[in-house]
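>>> sequence unavailable; structure follows:
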């Protein structure tokens, strides 16, 4: 020790090795080893054997001071550049785990910052070098951690953290790894299963599935693998395990299978087909699994429960429960459930107390028609009027003249007359009568699924109308009219007056635009 402190290089080396390997009475101490070996390197010049010695005995979870970490890193860089395999592996791992601020997640190097790394070389160069080393190690059959290197390379190519992004190559590497019958292979299979599983994964599934099925404890992290085994290998045991692990698509599928409801037809109203491979229906078990999926918001599960509750052979038969399940499925957006609900409301419209007959039914039928249910579109045409072609409507000439005038001079019409202009435009798009043009409450016409025209407040003998909004021009006309009415009523107190006053403004508008009213006189409304 005395000789080492006095600068004897040989003594410094020996003390460093004693701390590095440990001896009786002197435990291993990587910090002291680095201290003396660094002194030795300063005394004699940097020697490759010393750097290789340090690399071979350095653990990334060793806690080092900043100076010791800088020296250890220089050793890794020196040995890596000289071709030592382990040094290149350590180099790659350290660079891979650097965060955006240049700090390492490894204890040995987390004291270093960006400027410390740059003493050896720029970080950009190190990223490129790490990728090159990693690719070499991944192809090196003699490297004992080759599989780990391949997995790390796939991750780097997937997220591009080492400066190169190649998802396709990353997937190919993962597919290769997934066929390894070990933990890395299983982890690779799980990673691929979490994104998408295609036929290319079938060999890996077949390799790992027997081990997973034979396990005494099934882990939730393997759920997607079990689900993939059902989807691609039709393994019923895997399906049951996925359902038991709480995977709602598996719970839904198992419930439909037990109830003999083919999953592919679960969204159809007439779902009653029985799977040829299903066996006897165990409806109570089916209900158990479907309820679990339904509680997680699965609309198909709610719909299937609605069907089962109407099966005569089900001991829990209940039309009321069935309707409740269909309603829940409709609320969650199930198209056939929406059609069922809408058609039921339409059949019972005479018994329902609603301000406008068929309004609720039209909403649900419209929702179903938007999702491509042909029957819904047919029923909607019976509930709601359709007028998509404005050029065929009564007010077309006047509306076109108003639109042209407003386009040429937006300030020509103001106040009440401007509101009358918008009434004309809306009336033409929705093919309204004269009374409806004059009396409709424009801001409240538009609903999500269509237009509601109700002037019974002014004309008790009139009949409300439900009109489909089918074109962009119709929505634009209603939007602009609502905006104008909102501005008018927010800026000042606007009173459009009674029917005579409104009719007078309409006639004045037609005279100013030199447009004659089509259709002669009309008994518009009661006053």
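Received it, and whenever you're ready, just let me know what you need. Owing to the predicted nature of the structure, the values given are computational and were not obtained by experimental measurement.
>>> C-alpha from now on. contacts and neighbour counts both.
Will do.
>>> centroid-nearest residue for this protein?
residue 195 (12.2 Å; CA atoms, centre = their mean).
>>> look through this structure and tell me its longest helix.
helix 472-491 (DSSP state H).
>>> which other residues reach it?
In this structure, residues lying in contact with helix 472-491 by CA atoms under 8 Å, 6 or more residues apart in numbering are 415, 419, 422-423, 425-426, 429-430, 442-443, 445-446, 469, 494.
>>> try this one side by side with the last:
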């Protein structure tokens, strides 16, 4: 609660007295006269005093109010003149905030203010102000013309890049963390992995310490340590650093797992996937990894892989499928394995689609639907450009010569005959479209046989010599023929108990109504 001597100042500040607003802002900034210490509230009153051109307000704002507080204003660029005046009056730290405001709002502040902001940064950088060095380096890197990147001979631009790199080096050596991250990212992009390891090690150590502190506060609930939030830069650094360590001759696997654990707990799906794979000692292809680092820990791997899977990574479902199919896994379950494999395939993972097709084909005798499923997933894999899948699908291609007989008959069918015999006519069209033999065309229940991606041709119930087979629906013409057949037959029973009769009756109708169809 405010003390008695602060009450007149508060009343005067509310009525708009600049000196009172300045005094109240100072009290809130330092927590005096019984008022709570609050930079935000202090800036609220100092801003009102500054808008009345009170010099002392400029000085206090420039000396004490950081950019993050100014950024909460609706129009932060309006504060630029205050920091400029404070800098001109000798408050050097105000120059950094002035430069940042101007460079982030060039359009509102104008070209003149931009020139002065760059001049201020250059002066502070020359005076070994490391934050100014880093800010100027960022500006130089972000405003390099494309020609400099192509080494086209733009000397000024190249010099600007070189100067920016020098400033970044100096800022990083002085402990500016953002500059250190920038250098490590450059080393990674340039493929200088040894240099990257040197640069990333101290940064990774800091993050490890942060994690250990958070973990010690949540001993019973490790996942609660997710309160250690990682930026995209920190996530990338830990992931890349783990990859560098993993490429070494002697892999410090426990350290790699600890790095991945930090990123995984903070919510990275890819880190969760990698951590799960490390515990399972397999890679994305299912091959064994790190054979000299002990046995696989499937019970540790499964929770992380489930997190990654529910985060939307099909590779995680595929890895889970492989784990549950392993004979050495105490909880081996082939049904669960196939379920996870199907999920990965449904999410578009090519390797899962191929494996699911092969597995379904291998067990085709267990269920009549397995070969239909195999054809479907080979078709999906072929759509992604897999050559082997295309070869497998050749077994399901239509046989044009088988339907030649129907094509010859259709050439003689008139519109009058079509109208008089709609069922027989559409069966002939199906025979041509899918390469069906005469018995197949006359007896096929296409409604049951249509599985979307393929037509199941099975008349063994009525014709003992016929073999069940699948024909891919791989053209729009075939699909249109099946749609037309559905319209013509409607709800008509297609079995031998339906209006078309048994096989002999259908043969007789074909023979008598279309005499040219006789053998």
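That came through, no problem. All values derive from a computational prediction rather than experimental measurement.
>>> can you pull the TM-score for these?
Remark: TM-score between the superposed chains equals 0.57 [TM-score structural alignment, normalised by the length of the second structure]; 426 aligned residues with a CA RMSD of 6.1 Å.
>>> in the longest helix of the first structure, what's buried?
Buried residues in helix 472-491 of the first structure, counted by 16 or more other CA atoms under 10 Å: 473-475, 477-478, 481-482, 484-485, 488.
>>> next helix or strand past it?
For helix 472-491 of the first structure, the following helix or strand on the C-terminal side (DSSP states H and E) is helix 499-512.
>>> residue ranges of the helices in the stretch 351-500 of the second structure, please?
Shown for the stretch 351-500 of the second structure, the helices assigned by DSSP state H, counting those that start in this stretch span residues 370-383, 387-393, 404-410, 415-420, 422-434, 438-443, 446-449, 476-489.
>>> mean deviation, the fifth one versus the first structure?
To tie it back to what came earlier, the one meant is helix 422-434 of the second structure. Following the fit onto the first structure, the mean deviation recorded for helix 422-434 of the second structure is 4.1 Å by mean CA distance after the TM-score superposition for the first structure.
>>> buried residues in that helix?
Applying 16+ other CA under 10 Å to helix 422-434 of the second structure flags 423-434 as buried.
>>> just send those residues back as JSON lines, with distance to residue 513 of the second structure too.
Compiled in JSON lines, these are given as follows (distance: CA to CA, whole Å):
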{"residue": "423", "distance to residue 513 of the second structure": "13"}
{"residue": "424", "distance to residue 513 of the second structure": "10"}
{"residue": "425", "distance to residue 513 of the second structure": "11"}
{"residue": "426", "distance to residue 513 of the second structure": "15"}
{"residue": "427", "distance to residue 513 of the second structure": "14"}
{"residue": "428", "distance to residue 513 of the second structure": "13"}
{"residue": "429", "distance to residue 513 of the second structure": "16"}
{"residue": "430", "distance to residue 513 of the second structure": "18"}
{"residue": "431", "distance to residue 513 of the second structure": "18"}
{"residue": "432", "distance to residue 513 of the second structure": "19"}
{"residue": "433", "distance to residue 513 of the second structure": "22"}
{"residue": "434", "distance to residue 513 of the second structure": "23"}
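>>> show me what residue 479 of the first structure aligns to in the second structure.
The alignment partner of residue 479 of the first structure in the second structure, by TM-score structural alignment, is residue 479.
>>> go on, residue 236 of the first structure?
Under the alignment (TM-score structural alignment), residue 236 of the first structure pairs with residue 253 in the second structure.
>>> so what's that match up against?
By CA under 8 Å, 6+ apart, the contact list for residue 253 of the second structure reads 246, 293.
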